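# pasting the structure only:
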């Protein structure tokens, strides 16, 4: 009996853990955000249908995106003060997320009833609007740090080869209080810069598959060029032989006609003699 209840509790806790990981910010689908993450940016999916829809009725809400380095202390990851108001820590105040989370982006709550049609992303005219509605890119503002008149949430470039965590927070924009939040995301690491001197260009270090493909393409190219040259040579040779045959036939015709004429004149002379 006790084993059954323990198993049931374990399953419930495991389900809650999975749901928490699922509801946290997710890295964008590679079909819609190629080369992600980059050296200084990370594209995330916006929180569609994540927050309780009944809570959103009759009030104005916004979503705050907080960013924190994975190496930051978990004790400094709290996002609200004693009055339930979200923290307004900036990139500069947290040293780029090293000492705690900072507010990077503020946007409207995505409309769960009107999901973006990702199939429209294939249309070049609709793709920018669809991706802007579907994605939020962290680290795409390179000017806010140096603009003294900038008052919005600053979203400066991230550090390369660094793991970050992200969190969405639902805020009542009228009262300025936090209503809901997602768990912190799993660590997402930005890419590392590769210097040109470290890139291996020696053919001997290439994989066997690449060598085989290169060899096949080289043979096919040689065969194609050889066939083209052979066809060209055959065409030129044929065009040179055709006029010679025509001249030979013409000369034969001209030589045959006088002989017929001479034979007829000889026969006429013999007839006259008789």
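Right, received. Where do you want to start? Note that the structure is a prediction, hence the values are computed from the model and not measured.
# From here on, just use CA atoms for contacts and neighbour counts.
Fine.
# Okay, strands next: where are they in this protein?
42-45, 61-69, 102-108, 135-138, 163-172, 177-181, 188-189 (DSSP state E).
# nearest to residue 117, of those strands?
Among the strands of the chain, strand 135-138 comes nearest to residue 117, with 12.8 Å by CA to CA.
# Report the buried residues of the closest one.
Using 16 or more other CA atoms under 10 Å as the burial criterion, the residues of strand 135-138 that qualify are 135-138.
# okay, now the one to match up with it:
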């Protein structure tokens, strides 16, 4: 199943990036996606093939923004340079797109061995080559020594859009880019009254009642054991206090 999905993805993306957009990872490759604060996307595997040239160095930039962004500016300035807006500068994507990540162009000519997905020791490395998790860095915002591109957690119950951009790092210019992704919403925080309290999907009131009954049962059991112990001690005391019959001497 995984191999089929990946192969279909590669064939689909070979068409080029002009009319394509980032896709949320299939549940076969990424379970529990999105989460409260992350979204796992498929990397642009073979998406920019037609724009790559020999003897050039390239990188992929990933941009993110909230769907409600007050300003959706172009990702290219001065006709060639990429925008370098950060998470902080855009208030987490509220004011416009920010650069969330930078990574190497996936190697379309020599992809990871899909057979390795079945190997528990290799599956993590294979998935990292196919997927990228937006919102996966919980420390960069608070680390004064962090100098890289910050990819901090996303906001819960918030809709985002994403875009890939191909940068020619030899000349520092943009060579290609995708469309913005479809809206992708992170999960919302569940209210305590709606949390699945397995077993039996009990309500909060039922949990409280069950807890009280459990405590009462414990107290009754403790009282019963204490009563039995007291009765035994009283019996032993009575037996010890009874006068023993005198033996007559001949």
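Great, that's in hand. Just so it is clear, the structure is predicted and the values come from calculations on it, not from any experiment.
# Now the TM-score, please.
Once superposed, the chains reach a TM-score of 0.69 (TM-score structural alignment, normalised by the length of the second structure), with 188 aligned residues with a CA RMSD of 2.5 Å.
# picking up where we left off before, would you mind finding the most buried of the strands of the first structure?
strand 61-69 (a mean of 24; mean count of other CA atoms under 10 Å).
# against the second structure, where does that strand fall?
Aligning strand 61-69 of the first structure against the second structure (TM-score structural alignment) gives residues 58-66.
# Superpose on the first structure and give me the mean offset of that stretch.
On superposition with the first structure, the mean distance recorded for stretch 58-66 of the second structure (mean CA distance after the TM-score superposition for the first structure) is 0.3 Å.
# How about residues contacting that stretch?
52, 92-94, 96-105, 158-170 (CA atoms under 8 Å, 6 or more residues apart in numbering).
# mind putting the buried residues of strand 135-138 of the first structure in a markdown table, distance to residue 244 of the first structure included?
Below are the buried residues of strand 135-138 of the first structure laid out as a markdown table (distance: CA to CA, whole Å):
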| residue | distance to residue 244 of the first structure |
| --- | --- |
| 135 | 75 |
| 136 | 78 |
| 137 | 76 |
| 138 | 79 |
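# which one of those residues is nearest residue 249 of the first structure?
Ranked by distance to residue 249 of the first structure (CA to CA), those are led by residue 135 at 81.2 Å.
# Let me see the ranges of the helices in the second structure.
With DSSP state H as the definition, the second structure shows helices at residue ranges 2-13, 123-130, 204-241.
# will you turn these into JSON lines that also has distance to residue 28 of the second structure and mean neighbour count?
Output for the helices of the second structure, formatted as JSON lines (distance: least, CA to CA, whole Å; neighbours: other CA atoms under 10 Å):
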{"stretch": "helix 2-13", "distance to residue 28 of the second structure": "7", "mean neighbour count": "13"}
{"stretch": "helix 123-130", "distance to residue 28 of the second structure": "11", "mean neighbour count": "15"}
{"stretch": "helix 204-241", "distance to residue 28 of the second structure": "34", "mean neighbour count": "11"}
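# Residue 164 of the second structure maps to what in the first structure?
That one, residue 164 of the second structure, aligns with residue 168 by TM-score structural alignment.
# Residue 210 of the first structure versus that match, what's the distance?
According to CA to CA, to the nearest Å, residue 168 of the first structure and residue 210 of the first structure sit 44 Å apart.
# next one: residue 42 of the first structure
Remark: distance between residue 42 of the first structure and residue 210 of the first structure (CA to CA) = 31 Å.
# likewise residue 28 of the first structure?
According to CA to CA, residue 28 of the first structure stands 30 Å off from residue 210 of the first structure.
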